[in-house]
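Chemist: Just to be clear, the model below is a prediction. Sequence and coordinates:
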Amino acid sequence: MYRLYRLSTRLLEKILSRKYPERFSPPGEDGVEVWMHAASVGESRVAAAILEETLRLRPGLRVLLTLQTRSGLEQARKLLKSLPGIRIRLAPWDGPGTIGAWLRKLSPRVLVLIETELWPNLLFEALSHGTPVLILNGRLSSRSFSRYRRLRPLFAPLLARVSMAGVISEEDRERFLALGIPPERVRILGNAKHDLSFRRVEDLDPVPLVRRLGLRPGERLLVFGSMRRGEEEAVSRIISGLISVPDLRFAVVPRHPERAPEFEKHLTARGLAVSFFRNNHQLAGARIIVVDEIGPLFTLYALAEAAVVGGSFQPLGGQNPLEPAILGKPVLFGPHMENFPLESRILLSGGGARQVNSVEEALSVLFDWLHHPDKAREQGWKAFQCARKLRGASRRYAELLLRFL
């Protein structure tokens, strides 16, 4: 199966290289010790957390970080601008000629793939050049695993030769084993993304957002974070059920800002007044704010009385429940948290989160927290204690990486 993939990508190389020359031209860099490859914005955060720890342990290391998307490239440059020795650029096309040229030019001592950036020619060429291949912060959602399992004949012979895979959870370990990585080469090391969230707390300044929202003493904020397509009705029903609570305000943050008008439409259909966040600096008194830009969610969590985590009220796998937990907030999510099994399990077992199966259950939990704030604060404290247990993964990944240098 790999031969067919190799042949097709070689043919496409000739066609696409004229249209996207930057993806096919050899890198300007000569000789790096680490070539790290990640996908987009989320993975760039993971890469940044691991690289910060790696360079703390081994200053002066020469690293090239490649990203698949321009948004990921911009995010990585922001996160790593203070670290010397790291060069960042767009990833090459996964063609055998292109990848071979990159490897000959770079001569990396190790290739690091972040999460699920498994590209057949990149794997094959690196292994053929004798370059150790590591998978760090490895994760396979149920959806990704189904896709890769169908392609097992393509990936299994390559993954069997990977030097080591550090993965997030037991579920991820079982899935990587099923794709062909030998058991002795898979280790559960946690999620490096959480370390970056802890560092963000140190730099957090909520005052500008408090002023923009016009939050007054005694007002409370309920935050719906990273809400996804199909969750508009659940959000509007919950807010409609809580709108009578005095001094309670609501911030709805869609995972994708372009979905903001859909949330606004469902809320106004219930007779609720909505204000958009973007370009609006007169939000004092606005009961319901729909956030139509990227960026404010973490600070909103810091100001929240409680957090409702999206992607969990539809079969979408859930969003990260640890961000509000790190900030000491009680966390509520729906029945679908398949993409965060370890985090949700630890929060639930430690009493830091509640999982509900319906809007009615969600309203019951939220009413309880709002009418018994001491209970909400206690659950938030437990959430923080649970989150602390998941720190330190980026250092473990850095130590694993340095073993191969």
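Modeler: Received it, and whenever you're ready, just let me know what you need. Numbering: from 1, shown residues only.
Chemist: From now on I want contacts and neighbour counts done on CA atoms only, so please keep to that.
Modeler: Noted.
Chemist: residues in contact with stretch 104-119?
Modeler: The list of residues contacting stretch 104-119 from outside it, by Cα atoms under 8 Å, 6 or more residues apart in numbering, reads 26-27, 29-39, 43, 46-47, 94, 126, 131-140, 167, 404-405.
Chemist: Buried among these? Make that a ChimeraX selection.
Modeler: Provided next is the ChimeraX selection string for whichever of these are buried by 16 or more other Cα atoms under 10 Å:
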select :26,27,31,32,33,34,35,36,37,38,39,43,46,47,94,126,131,132,133,134,135,136,137,138,139,140,167,404
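Chemist: next up, a second structure to put side by side with the first:
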Amino acid sequence: MNHHSHTLPPRPAPSLFFRSVMKLYSIFSVGAIPLFWIIAKKRLNAKKEDPKKVQHRFGITNVQRPKGPIIWLHAASIGETRMALSIAYKILQDHEKSYILITTQTLGAQTIVENIPRIIHQMAPFDSRVYVKRFFLYWRPSCAFILESERWPNLLYEAFKHHIPLIGINTHVSEKSLRRWSILKLFFSELLGLFSVCFTPSKKIKEYLMHASFGKGLIHLSPSLKYVLPSTVCANTHSPEKFSSVWSKKKSFFKGHLYWLASCIHVCEIPIILKIQKNLSKQIPNLLLILIPRHPDRFTDFPKNTAYRSKEDCILEKTSLYVVDTFGETQKFYQSASFCVLGGSITPEGGGHNLIEPVAEGCAVIHGPYFHHCPELYSAFIEKKASYLAKDVQTLTKIIQNFLIIPQNSKIQSQRAYEVYCSTQEEIHSYLDYISSICKEIIVKK
């Protein structure tokens, strides 16, 4: 990635073939408008949409557009939205007269961007030309940052036609998408060519896209924004020497109970975690498991003596399970726990979650072998022995038991992980400076 030149390269005009395909797609998306209404209604009934915001899906809003440049960040779910927030905080710090518009696809993602000064949240419009065009005519963003794999044809093409520079951040392409792209190589190559530039932390993705001529050479390697927490963007004060301060702030939530934390646990992983707790409790009296499910509403078959955070239940002597079925409190538990089992990695259905969040709070991480959604992130820690990889349930149980019986081992592991985390921060903040400078250039030109 070149940090010296901020000028975005001009985008070539799409070919007649691409314009023809997009015209057909546009006609189809307009014809599918009744289907979009049905989808919206089903999502409302399933409580996957906010009744106050479902109109955003049709490009309609009652939010007043502020006077001044708007930088648009488009994300899908919570993970991408956290990365978007890192960019947002940096831009807001450097450009006092600018505003940030963040669009998301999921209801959960909106909870972490609401009520932040100069940040506007909208649900992303359905990919019909009617809704997308309405969205752009109202918001008129100066430029757009598209997170990971959010590449909707109408959304990108309308942005291009409205002369909005498109920048891909943490560009990701799944193997399934790569196979699909191979069938329609020319179309997807030109779709990616609508971007002024794309950044990816994956050498594999960059090499594949370059080899397949996708994006006409506009793919560049960059640090992964999964390595940074939004709250640290403006401060940039993390250093290995600060670990002692982080560790000293740890406190027990439940006095009289030895406890361990299992976070971001998927439904299919919960029975495994509960079985481990049952086996460990036979050897360690009054052992408490703090369980933070990935989706609290999807699993209800917990033991009788379970305490729930949402009910403000008290922890009794016989309590062996405490379920954190509330949102936005995970960080508090990372700050207090000396280690955690990070879910989404124990069974193949997962794929891994962001281990930076616990590590940044001085919490050692134990995880399973399934982290195909973010292999570079996990590999960096595994190679430096900064996270524990448990390939099976028996190994997972032994590591948890070791950390519980010998707390010093979890502290050593936490410190090692914290050092790896700190080593990534300088490059990431340089990358964020570069992104901010791109915005400055675009805003000045407009």
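Modeler: Ah, there it is. Model, not experiment: these values are computed from the prediction.
Chemist: what's next to stretch 175-194 of structure 2, contact-wise?
Modeler: Identification of contacts with stretch 175-194 of structure 2 by Cα under 8 Å, 6+ apart yields 11-12, 14, 17-18, 21, 153, 156-157, 160, 166, 212-216, 218.
Chemist: first vs last residue of that stretch, how far apart are they?
Modeler: End-to-end span of stretch 175-194 of structure 2 (Cα to Cα, to the nearest Å): 22 Å.
Chemist: Quick check on the contacts of stretch 175-194 of structure 2: which are buried?
Modeler: Using 16+ other Cα under 10 Å as the burial test, these include 11, 14, 18, 153, 156-157, 160, 166, 212-216, 218 as buried.
Chemist: quick one, strands of structure 2?
Modeler: With strands called from DSSP state E, structure 2 shows them at 70-74, 99-104, 119-123, 143-147, 166-169, 197-200, 219-221, 258-265, 287-293, 306-308, 321-323, 339-342, 364-367, 388-389.
Chemist: Kindly reformat these as a markdown table containing distance to S244 of structure 2.
Modeler: What follows is the strands of structure 2, written out as a markdown table (distance: least, Cα to Cα, whole Å):
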| stretch | distance to S244 of structure 2 |
| --- | --- |
| strand 70-74 | 36 |
| strand 99-104 | 36 |
| strand 119-123 | 34 |
| strand 143-147 | 35 |
| strand 166-169 | 34 |
| strand 197-200 | 33 |
| strand 219-221 | 33 |
| strand 258-265 | 21 |
| strand 287-293 | 24 |
| strand 306-308 | 32 |
| strand 321-323 | 28 |
| strand 339-342 | 15 |
| strand 364-367 | 14 |
| strand 388-389 | 21 |
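Chemist: out of the ones you listed, which comes closest to R416 of structure 2?
Modeler: Of all those, it is strand 364-367 that lies closest to R416 of structure 2, at 8.7 Å by Cα to Cα.
Chemist: what residues are up against the equivalent of I164 of structure 2 over in structure 1?
Modeler: In structure 1, the residue equivalent to I164 of structure 2 is T131, according to TM-score structural alignment. By Cα under 8 Å, 6+ apart, the residues touching T131 of structure 1 are 108-111.
Chemist: out of these, which are buried?
Modeler: By the neighbour-count criterion of 16+ other Cα under 10 Å, those include these buried positions: 108-111.
Chemist: count of residues packed around the closest residue to F198 of structure 1 other than its chain neighbours?
Modeler: Using Cα to Cα, 6 or more residues apart in numbering and skipping the chain neighbours, the partner closest in space to F198 of structure 1 is I326 (6.7 Å). By the measure other Cα atoms under 10 Å, the count of residues near I326 of structure 1 is 23.
Chemist: and what of P348 of structure 2?
Modeler: By other Cα under 10 Å, the residues close to P348 of structure 2 number 14.
Chemist: so how far is I399 of structure 2 from it?
Modeler: Taken as Cα to Cα, the spacing of P348 of structure 2 relative to I399 of structure 2 amounts to 20 Å.
Chemist: next one: P34 of structure 2
Modeler: In this structure, P34 of structure 2 and I399 of structure 2 are separated by 54 Å, where distance is defined by Cα to Cα.
Chemist: Those two: who's more crowded?
Modeler: When P34 of structure 2 and I399 are compared on other Cα under 10 Å, the one with more neighbours turns out to be I399, at 18 against 11.
Chemist: Give me the aligned partner of the more buried one over in structure 1.
Modeler: Counting by TM-score structural alignment, which is the criterion used here, I399 of structure 2 corresponds to V365 in structure 1.
Chemist: related to what we said a few turns ago, now check structure 2 for the residue matching the residue nearest to F198 of structure 1.
Modeler: Under the alignment by TM-score structural alignment, I326 of structure 1 pairs with A360 in structure 2.
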